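Asks: 3D, please:
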Amino acid sequence: MDRFKSIFAVGFGGAAGAILRYCVILTAGHSFFPLGTLLINIVGSFLLGMINGYFASKKKSFVFLALGSGFCGGFTTMSTFSQEVVNLLQTSLPLAGMYLGATLLFGLAAGFLGLGLFKKRRGGTL
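Replies: Below you'll find the predicted structure:
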């Protein structure tokens, strides 16, 4: 793949993902629990699982880069998640643990679920 086109594909997808993340965060609002970021990371894990499952038996393309590295990378957010865990640790250890556990558990489950949608296409293995 042409390097410039690959960079453009990732940048375009990343911009779209970041804009959508911002819109979701605005819609979710702020509360004592970072529900918006939790939902974003779970949905992003599901989408990335689907994208990887779909492209597992295909030649990687600009679409794969735009959707996977770009969109999902711009949509999901490790840095915000980390900062929210730190903030919750300072105010409520149980909420911090719940947020950390929910993000990990539901994020992994969503990723496997997304990947599993294309199980037959890849020969039945995860």
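
Asks: CA only for contacts and neighbour counts going forward, please
Replies: Noted.

Asks: for the residue sitting furthest away from the middle of the chain, which residues are in contact?
Replies: Centroid-distance maximum for the chain: Thr91 at 26.2 Å, with Cα atoms, centre = their mean. With contacts defined as Cα atoms under 8 Å, 6 or more residues apart in numbering, Thr91 is in contact with no residue.

Asks: likewise for Ala18?
Replies: With contact taken as Cα under 8 Å, 6+ apart, Ala18 is in contact with Phe71, Gly74, Phe75.

Asks: just checking, the last one touches Cys23?
Replies: What it means is Phe75. No. Phe75 lies out of contact with Cys23 (Cα atoms under 8 Å); the separation is 10.3 Å.

Asks: second chain to compare with the first, below:
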Amino acid sequence: MSYLYVAFGGALGSVLRYFLSLVIPKAAGFPWPTFVANILGCLCIGIFSGMFLKCGTLSPNLKLFLVTGFCGGFTTFSTFANENLALLQSGKIGMFIAYALASFVLGVAACAAGLYLMGFNR
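Replies: Below is the predicted model:
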């Protein structure tokens, strides 16, 4: 039964990520849709993790749905890696560095912000 929670959460996250790719343009060759999805996903996983730390009585199935399923389907490391490779192959070294560093730094900061919003300062 736990597979269904992951599957439904993943489906929801994947559809939302696809929606972002339709509404957020790739400006000047920068992969904004993936960038936004990954930063928002980091914020979400921080919030969800804080929620589960704070409320120990929440269902493990809800965690599977939100963290493993939704966040796993919404964020995408494989697309991130592929877009970085494309930037390198097209000679856009500066954009590659900016995208990789901004994704890492803002991703970690967003995850920390999510935990902070839930009352955790670790």
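
Asks: tm score of chain vs chain?
Replies: Overlay of the two chains. TM-score (TM-score structural alignment, normalised by the length of the second structure): 0.91; 118 aligned residues with a Cα RMSD of 1.3 Å.

Asks: ok, back up a step: Phe75 and Cys23 of the first structure: who's more crowded?
Replies: Shown here are Phe75 of the first structure and Cys23; by other Cα atoms under 10 Å, Phe75 has more neighbours (25 against 13).

Asks: from Thr91 of the first structure, how far out is the nearest residue to that one once chain neighbours are set aside?
Replies: Distance criterion Cα to Cα, 6 or more residues apart in numbering; nearest residue to Phe75 of the first structure, sequence neighbours excluded, is Gly17 at 4.0 Å. Distance, Gly17 of the first structure to Thr91 of the first structure, by Cα to Cα, to the nearest Å: 30 Å.

Asks: ok, Ser82 of the first structure next?
Replies: 15 Å.

Asks: and Asn41 of the first structure, by the same measure?
Replies: In terms of Cα to Cα, Asn41 of the first structure sits 22 Å off from Thr91 of the first structure.

Asks: Gly29 of the first structure now?
Replies: If you go by Cα to Cα, the gap between Gly29 of the first structure and Thr91 of the first structure works out to 19 Å.

Asks: do Gly111 of the first structure as well
Replies: Gly111 of the first structure is 30 Å from Thr91 of the first structure, by Cα to Cα.

Asks: which residue is the nearest non-sequential neighbour of the corresponding residue of the first structure for Val15 of the second structure?
Replies: The alignment partner of Val15 of the second structure in the first structure, by TM-score structural alignment, is Ile19. Excluding its sequence neighbours, the residue lying closest to Ile19 of the first structure (Cα to Cα, 6+ apart) is Phe75, at 7.7 Å.

Asks: in contact with Leu88 of the first structure, which residues?
Replies: Contacts of Leu88 of the first structure by Cα under 8 Å, 6+ apart are Leu95, Ala96.

Asks: and it, which helix or strand is it part of?
Replies: Assessed by DSSP states H and E, Leu88 of the first structure sits inside helix 78-91.
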